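J.: Below is the structure, and that's it, no one-letter string:
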């Protein structure tokens, strides 16, 4: 039993010793604190802080600070102004860096000026005839428009169709007069007459849009021949009909059904790698236009942009060969810029981040957003949208025209209203912008049209001329009938005696009605921009550290020096160089070892005494 109890007594004795040591340590710490407080009261907090500050100024790595402690009078003021000035300058520049980081965290910079042009989508092209209604298409078939014959009298049906079209194409007054005789001016915009409104109130807006599509110049009539990258291509495969603010037009390489890039055409640089089309204005079909001119309007735009031809299109006259040289700029956003910030912070929308209420495409672009906001403002004001606006909102009818005309008139003059649209729309994060340069020459050449190299162009012109029968004699009319029927056309055109009289007629018809258009990339490389983080974490630390180091010699070690001098050296129990501030306790004798209360006679010495058991 004695042998078993002896280890237990030793363990208890060791625990008691540890407790005594801890108690003494606490008492010493408390005593040092009391001594420090007493000394601070005796010397004063201000004196202690001044003493420590002087020592810090003597030993710090910050430029110029040591002279503040070392020099006196004027020299001290001199260095004080310098240190304060450098501190304020560094603070001002650092504030600019930090503020710029939070206000504009992304930066658009040039990544390369030699990005291959064949990696850029070929632009979309919209071609519109200035004429909005073809004479020969009036009136459209009732069965197709209404689903049945409602008006047995063809004259009455024609008049109702014209009234509906006049309302749909209502425009501003020109010189105090409207382009349509049945209309009247009110202020700067046209209003339909009471009789016109009465005859059209029972035609639904959807049928009005269908009438517009059926009576507009069709793409088959307007686009004669097409070459894509030097190869003959059926125009019907390249162009489709699209509703625009200038009526129904022909659209090339535009994709609105989805945001995918499938089917988007790409090309190289130069005329042979672009699009070439021959277009026919058919001036003899003109019935209604808002311009006192004959020709086309074209617009080169992004493949997902809704075309606003009337506002931004370029006029093309007949009798010209037009060369449209296109340059492009592409901007893309890096993945880290996309994931690190909200759209407002990075100042752009990704494709999936913004759904447009009024759009024919799911692809977000700035142009589509602005048009959608305009349509929404019109819905809020009038409860309907103009015929050309995208989406599925209700189309304005005759009773809505006063509100519609007033709004569009107000929009064209009130820049504050347009500014509101911009507040809700941001650029697309990934976008391609196109710019154009136009040059032209007379088309066709009377001297060269007989050249065998241009025989295809001559055949196309003669075919169009024969279809119109304008300036064609009775004998030539017979020949045209054979050409249009496709019977012996090659033989007729190969016979000089038959074709010789057709040359001047073809030249005259082409100069009055036709134009040749070339659209191509001007250069084989473009500028590509990158939207990325303005500063990464390591860059902003480097910028701030560089400014502090340049102006003040401040570094990360300087920060720890501040902690050392003004925290650690003022804390209880500090030693070494901090002994000047924190008092050091005088050595005291070691306390006598008291016998353990658990020590029993004959059990042996306390644990740790080194004496063997008795």
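T.: Received, thanks. Fair warning: this is a prediction, and the values are worked out from it, not measured in the lab.
J.: use CA for all of it now, contacts and neighbours both
T.: Will do.
J.: and residue 276, that's in a strand?
T.: Yes. Remark: residue 276 belongs to a strand, assigned using DSSP: H, G, I helix; E, B strand; the rest coil.
J.: which strands and helices sit next to the top strand by length along the chain?
T.: Counting by DSSP state E, the longest strand found in the chain is strand 320-333. Contacts defined by 3 or more C-alpha pairs under 8 Å, 6 or more residues apart in numbering; DSSP states H and E place strand 320-333 against strand 431-442, strand 514-521, strand 525-533.
J.: what's in contact with the second one?
T.: With C-alpha atoms under 8 Å, 6 or more residues apart in numbering as the test, strand 514-521 has contacts from 117, 267-282, 316-327, 443.
J.: Repeat that for stretch 20-33.
T.: 572-573, 583-585.
J.: got TSV for those residues, with neighbour count and secondary structure too?
T.: Formatted as TSV, the contacts of stretch 20-33 follow (neighbours: other C-alpha atoms under 10 Å; DSSP: H, G, I helix; E, B strand; the rest coil):
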residue	neighbour count	secondary structure
572	20	coil
573	20	coil
583	17	coil
584	17	coil
585	11	coil
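J.: Now for residue 560, how many residues are close by?
T.: 12 (other C-alpha atoms under 10 Å).
J.: repeat for residue 311
T.: Count around residue 311 with other C-alpha under 10 Å applied: 10.
J.: one more structure, for comparison:
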């Protein structure tokens, strides 16, 4: 069959050579023709491969920017943390004296069992630098306690005096949700509900406090508070704090409040941007946002190329919604559990997972400080995590107003800290990534390369098909004609033979 095909191609391609009687010239012509076709096919394959790599492996990605109304995105969640030592261990003397052995005997004489119970809370939320000293001082004498229960009962000389939304005074209990961070319990504005964030069926009962959050309609207004307020410029949020009585601040933070800005469907983590508000000051923050979108023509590319996940491509164990920050936080949690045998108190966990005590503080702190290097260098960690951004994502950040009132004494009759925030502009930028070199461009380039190297087009295909069809019909007709001639000759021979016999 192959031999017949080669013979047919030889007749079809080199039919014009029949007029040349010199066999050497005919074979030389065939050889040069084959070489020319070989070079053309090689060039075609080489440049076609480059075009394929440009389309499939290294696509040309561009970004288009357009303005959209800020009301098209949700208002961010804002978490407020107070860096204070619990009041249960404030005994009239500075807690720092206890660790620095200043008048230790005098201090110890005034210490109660409550002090020793709550000292691990203060150390893990505020005084991490004293963890090893605290372990030496109280580690052997302390009775076993429920860390999370004590953490929930910790008290601070810190209250919310005033909360406002859309320039209307509302109940702080209705506006703020209690959330757990590495500072202990903080308060978050505009966060979604517990069952919308967590995979509650596998989460430890220690996080049940999220279920008790209150978010009711204010009695004074007709505004119904929902977990995703639109990010209109009029949707401003302000809060006033007051510190009452004796307070001791976390030394590594100073006299500042910590603010964490994140999306409403996330809990605050160390992987979110944080800002500080100086105590007894009035600060106005502007919110800037940017929307990142990936065009659907990138969907068929691998995650390594587009560097993001479309919805549903990556699932998290403890959270219903995927985000890069939550993925990093869950990955850090899993690695901490594997190395330390426990998790930090604010990390998501199952009921049978142990909460780290003072003896494990150094372990999880080392992991936290070295995490960027661990995540990049450790193959097992990076392979399990692969925390990329969602393909559709919103980035929030604060911009501090330059002209701020230095002291709240000018506004209020008592010492307090006030901050107010709203969107800076009515419009925000939407950045859309899309592939410039699409499959249509690839097909067009391949068509151009085929035309360049082989002089080929769709009409050429039609011509070849027609010629091959005609050639096939002629071959079949000739074969049938030859068969009929042979049959006729055989018939005539038989007749002649019979006549001779007679």
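T.: It's in. Note that the coordinates shown come from a computational prediction; the quantities given were computed from them, not determined experimentally.
J.: what about residue 253 of structure 2, which SS state?
T.: coil.
J.: List the contacts of it.
T.: For residue 253 of structure 2, counting by C-alpha under 8 Å, 6+ apart, the contacting residues are residue 83.
J.: give me that answer again for 10 Å
T.: Residues counted as contacts of residue 253 of structure 2 (C-alpha atoms under 10 Å, 6 or more residues apart in numbering) are 82-84, 126, 276.
J.: of all those, which comes closest to residue 159 of structure 2?
T.: Closest to residue 159 of structure 2 out of those is residue 82 (10.0 Å), distances taken as C-alpha to C-alpha.
J.: The stretch 351-500 of structure 2: helices as residue ranges?
T.: Assigned by DSSP state H, counting those that start in this stretch, the helices in the stretch 351-500 of structure 2 fall at 361-377, 379-385, 439-454, 458-501.
J.: And the contacts of the very next helix or strand once past the longest strand of structure 1?
T.: Using DSSP states H and E, the helix or strand that follows strand 320-333 of structure 1 towards the C-terminus is helix 335-340. In this structure, residues lying in contact with helix 335-340 of structure 1 by C-alpha under 10 Å, 6+ apart are 105-107, 343, 345-346, 348-350, 429, 531-534.
J.: ok, residue 280 of structure 1 to residue 459 of structure 1 distance?
T.: According to C-alpha to C-alpha, to the nearest Å, residue 280 of structure 1 and residue 459 of structure 1 sit 14 Å apart.
J.: The two - which one has more neighbours?
T.: Taking neighbours as other C-alpha under 10 Å, residue 280 of structure 1 and residue 459 compare with residue 280 leading, 27 against 16.
J.: what's near enough to touch the more buried one?
T.: 129, 219-225, 295-296, 318-319, 461, 464, 509-510, 512-516 are the contacts of residue 280 of structure 1 under C-alpha under 10 Å, 6+ apart.
J.: leaving aside the residues next to it on the chain, what's closest to it?
T.: Counting by C-alpha to C-alpha, 6 or more residues apart in numbering, residue 514 is the residue found nearest to residue 280 of structure 1 once chain neighbours are left out, at 4.4 Å.
J.: The one you found pairs with which position in structure 2?
T.: Taking TM-score structural alignment, residue 514 of structure 1 has residue 417 as its aligned residue in structure 2.
J.: Just give the number of residues close to the aligned partner of residue 437 of structure 1 in structure 2.
T.: In structure 2, residue 437 of structure 1 lines up with residue 399, judged by TM-score structural alignment. Close neighbours of residue 399 of structure 2, defined as other C-alpha under 10 Å, add up to 14.
J.: Just give the closest residue to residue 399 of structure 2, not the sequence neighbours.
T.: residue 286 (4.9 Å).
J.: measure the one you found to residue 67 of structure 2 for me?
T.: 18 Å.
J.: The two - which one has more neighbours?
T.: A direct count of neighbours by other C-alpha under 10 Å for residue 286 of structure 2 and residue 67 places residue 286 higher, at 18 against 13.
J.: who's in contact with the match of residue 437 of structure 1?
T.: So residue 399 of structure 2 contacts 275, 284-288, 421, 423-424 (C-alpha under 10 Å, 6+ apart).
J.: ok, so of those, who is nearest residue 42 of structure 2?
T.: residue 288 (54.1 Å).
J.: how about that closest one, what's its partner in structure 1?
T.: Using TM-score structural alignment, residue 288 of structure 2 lines up with residue 326 in structure 1.
J.: Can you give me the neighbour number for that match?
T.: 21.
J.: For it, give me its contacts.
T.: Residue 326 of structure 1 sits in contact with 122-123, 269-270, 274, 300, 434-438, 519-523, where contact means C-alpha under 10 Å, 6+ apart.
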